[in-house]
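# could you look at this predicted model? Sequence included:
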Amino acid sequence: MTALPTITPVSAALEPLLRARLDGKAKPPGSLGVIEDLAVRIGLIQNRLDPRIAQTDLYVFAGDHGLTNEGVSAYPSSVTAAMVGLYLSGRSSVSAFAKATGVRVHVVDAGVDADLPAHPDLIAAKIRRGTRNAAREPALTQDEVLRAIAKGVEIARSAAADGADVIALGEMGIGNSSSAALIMHRLAPAPLDDCVGQGTGHGAEGMARKRAGVARAAQRSDATAPLAVLCEFGGCEIAMMAGAVLGAASVRRVVLVDGFISTAAALAAVRLVPAALDYCVFAHGSAERGHPLMLRALGVRPLLDLDLRLGEGTGAALAAPLLVAAANLLTDVADLAEVLAGPG
């Protein structure tokens, strides 16, 4: 098995100094609540009293799923490739949000079931053209999962070398909420019914098909080890996102995790290398059914609650300015002693 990257757990040694620095700012101690906690978190990740968030790169990992043959999605797999084109044109929801918040968007072809034309903002990293049907056989081989993880590690480390302080995760893949539900079911763990939500938007009949298809996949394999779960139920984009979490954490970068599917990838990464959790900030609490339970399983609190359930990295793009603000709190706000001393 290919070695997973080494991740150094975040040390709490600087926390008292970071807290004291915040308490000494020109504001009542603790008055900025979660933003102060976030500032401390960023300082600990970067291991410095003056953390800096100048560049956030958001990667939208795209892949298709053979499980769609079971009727788990309201849309055909061809929509994945069409949406990739929309991201690259700059006319998607995440494109609009990223433009508003200064986030750089890149698209990764992790496993789209189509031949995509070259584009400056498209990273060609295809593991295979869609996964196999997880209701009938393992979605991916171990070699495919390990190659996806390794590529995710490489992408994250390359982003860091290119100046990214934050690596944000988004995704697109018809059928991937079903894959994420199965990963959550085994790795949270949680009852399957609590993990399956509307995804792209099913009515009652569609939800019945989705639940039945996901149940067939769950009944086919009893895998619970994280690598085996990714083989049985994962997507190329989910495994690659898990690798990106590990890669970013290995070079002490903040990982900004989007919604339900991105969190399932982070869950897999954390089950593979528990120290990766220290580097993850969760952007928002999705309206997708299983997301609150998965966040609780990880013991984390998201920054925003906006009833989003689109994916794409939309929540991560919206949350990105909060990280900048938190870091600026430590570096740009005057000390109270300065104010009390008065002019001159």
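On my side now, so go ahead. Residues are numbered from 1 along each chain as shown.
# C-alpha from now on. contacts and neighbour counts both.
Noted.
# could I get the buried residue list for the helix or strand containing Leu146?
Per DSSP states H and E: Leu146 is located in helix 142-161. Within helix 142-161, the residues scored as buried using 16 or more other C-alpha atoms under 10 Å are 142, 144-157, 159-160.
# need the three-state assignment for Ala168.
strand (DSSP: H, G, I helix; E, B strand; the rest coil).
# can you check Thr331 too?
helix.
# check contacts around the residue lying closest to it once chain neighbours are set aside.
Using C-alpha to C-alpha, 6 or more residues apart in numbering and skipping residues adjacent in sequence, the residue nearest Thr331 is Asp50, 5.6 Å away. Listed by C-alpha atoms under 8 Å, 6 or more residues apart in numbering, the contact partners of Asp50 are 43, 327, 330-331.
# next, the one to line up against it:
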Amino acid sequence: MFTQFSIQTPSAVIGAELQHKIDNKTKPLGALGELENIAFQLGTIQQTLTPDVSKPKMIVFAADHGVVAQGVSLFPQEVTPQMVMNFLMGGAAVSVFCAQYNVPLRVVDVGVNAELAAHPLLGARKVAFSTKDFSQQAAMSAKQLEQAVQAGVDEANLAIDDGANVLMFGEMGIGNTCVSSCMMTALIGVSASDSAGRGTGLDQAGVSHKAQVIEQSLKRAEQETGQMMSEWSAQTLAEQVGGFEIVAMAGAMLQSAQRQTAFVVDGFICSVALLFAQKVAPNVRDYAIFAHQSNEKAHKMLLDYLQAEPILSLDLRLGEGSGAILAYPLINSACVFLNKMASFESAGVSGSES
């Protein structure tokens, strides 16, 4: 199912020209800091000296999780469809920020445990009404995994075919910080106590319980598969402890990269989706721009593992793409300075003598 992805590292041929253009703007070398790195990355991805992110698209994937039955979330599962409706009605944080920056929003149901009424902003790609409780059995079947990944692929294609030149991803699903922590533990081998965090506001006892559920779930899965989790393929990992919205996001990231389109990674859960996508195709990482470091405990560890430099650090822990949309104006500014800022030569300004 993952053989459809063949992602190439962006060609480095244009790199010298891009760096020369960046360095010869009317500023000291490196003075625009991370904006220069973003401009270079976007220019390399788009293979142009004039990168453009003026046609963004925010895609929020939503699904429910059977493991919520184990008491790993402060909020009940009914909140997932309620929040999806809030997105669609324009009342959520990601909704108002998208409206503020004139960024089109699409919400994709890949596994919400409710029937959702049709809406112009809603993508109806439901795989099932929630994953199974992975503390007791595999989260999803091979067919369901394939459907969830394809949902992400189809959404990325839909946006890019419509002209989007940068994609932003978000998620919604009560219990998905637990799922993400479990996937992170399986993917990089950290302990459950290191990967489990507060999520929607658990106290320390709740976090400890979440870590115990993760440990028990991974042991169950190792026994069922007859393999240590370090030996699992991407498919086995997702089937055993994945979430529909997380693997759909991974599919969208993989397809975005395959089509040489940059994408913005939101917080902890989106970063886990990228970590999973990287297991499928390592070069997907080259197309990712990291929006922010969240307040979720394991996110700093994960960003370090990915060797990622996030744009913002605002103590956010909301998810739903909120950090990605807040970072978008700065990503756009990276293009603006590269495309419109004067060079030393054009402005008649003397450059450095070194």
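Yes, it's here. Just so you know, these numbers come straight off a predicted model, no measurement behind them.
# so which of the contacts of Asp50 of the first structure is the closest to His106 of the first structure?
Here the nearest of the contacts of Asp50 of the first structure to His106 of the first structure, counting by C-alpha to C-alpha, is Ala327; it sits at 24.0 Å.
# so the aligned residue in the second structure for the closest one, which state does it fall into?
In the second structure, the residue paired with Ala327 of the first structure according to TM-score structural alignment is Cys335. Secondary structure for Cys335 of the second structure, judged by three-state DSSP, is helix.
# Ala250 of the second structure contacts Ala273, doesn't it?
Yes. Ala250 of the second structure is in contact with Ala273 according to C-alpha atoms under 8 Å; the separation is 5.0 Å.
# more neighbours: which of the two?
Legend: neighbour count by other C-alpha atoms under 10 Å for Ala250 of the second structure and Ala273, higher for Ala250 (29 against 26).
# so the one helix or strand that one maps to matches what in the first structure?
Assigned by DSSP H and E, Ala250 of the second structure belongs to helix 244-258. The aligned range for helix 244-258 of the second structure in the first structure is 236-250, by TM-score structural alignment.
# re earlier: what residues are up against the match of Ala327 of the first structure?
Contacts of Cys335 of the second structure (C-alpha under 8 Å, 6+ apart): 39, 42, 50-53.
# let's see 6 Å
Each residue near Cys335 of the second structure by C-alpha atoms under 6 Å, 6 or more residues apart in numbering is listed here: 39, 51.
# which parts of the first structure are helices?
15-23, 33-46, 78-89, 93-101, 142-161, 176-187, 192-195, 204-220, 226-233, 236-250, 260-272, 291-298, 314-332, 336-341 (DSSP state H).
# pull out the buried residues from stretch 132-139 of the first structure.
132-135, 137-139.
# quick one: which of these is nearest Val270 of the first structure?
Scanning those for proximity to Val270 of the first structure, where the rule is C-alpha to C-alpha, the winner is Ala139, at 20.8 Å.
# not counting its neighbours along the chain, what's nearest the residue nearest in space to the middle of the second structure?
By C-alpha atoms, centre = their mean, the second structure has its centre lying nearest to Cys270, at 2.9 Å. With sequence-adjacent residues excluded and distances taken as C-alpha to C-alpha, 6+ apart, Cys270 of the second structure is closest to Gly170, at 6.7 Å.
# now do Val68 of the second structure
Gly175 (5.6 Å).
# equivalent analysis for Asp113 of the first structure, please.
Arg129 (4.1 Å).
# just to revisit the earlier point, and of the contacts of Asp50 of the first structure, the nearest to Arg220 of the first structure?
The closest of those, once distances to Arg220 of the first structure are taken by C-alpha to C-alpha, is Gly43, at 44.9 Å.
# quick one: the closest one and Thr331 of the first structure, what's the gap?
Going from Gly43 of the first structure to Thr331 of the first structure by C-alpha to C-alpha, to the nearest Å gives 11 Å.
# look at these two and report which has more neighbours.
Using other C-alpha under 10 Å, the more surrounded residue of Gly43 of the first structure and Thr331 is Gly43, with 22 against 16.
# Arg132 of the first structure: what's it in contact with?
Per C-alpha under 6 Å, 6+ apart, neighbours of Arg132 of the first structure: 66, 139.
# count the residues that sit near Thr9 of the second structure.
Residues near Thr9 of the second structure, counting by other C-alpha under 10 Å: 16.
# and if you look at Asp115 of the first structure?
The burial count for Asp115 of the first structure: 10, using other C-alpha under 10 Å.
# and it, how far from Leu330 of the first structure?
From Asp115 of the first structure over to Leu330 of the first structure (counting by C-alpha to C-alpha), the distance is 47 Å.
# again, but for Pro292 of the first structure
30 Å.
# out of the two, which sits in the busier spot?
Leu330 (24 against 19).
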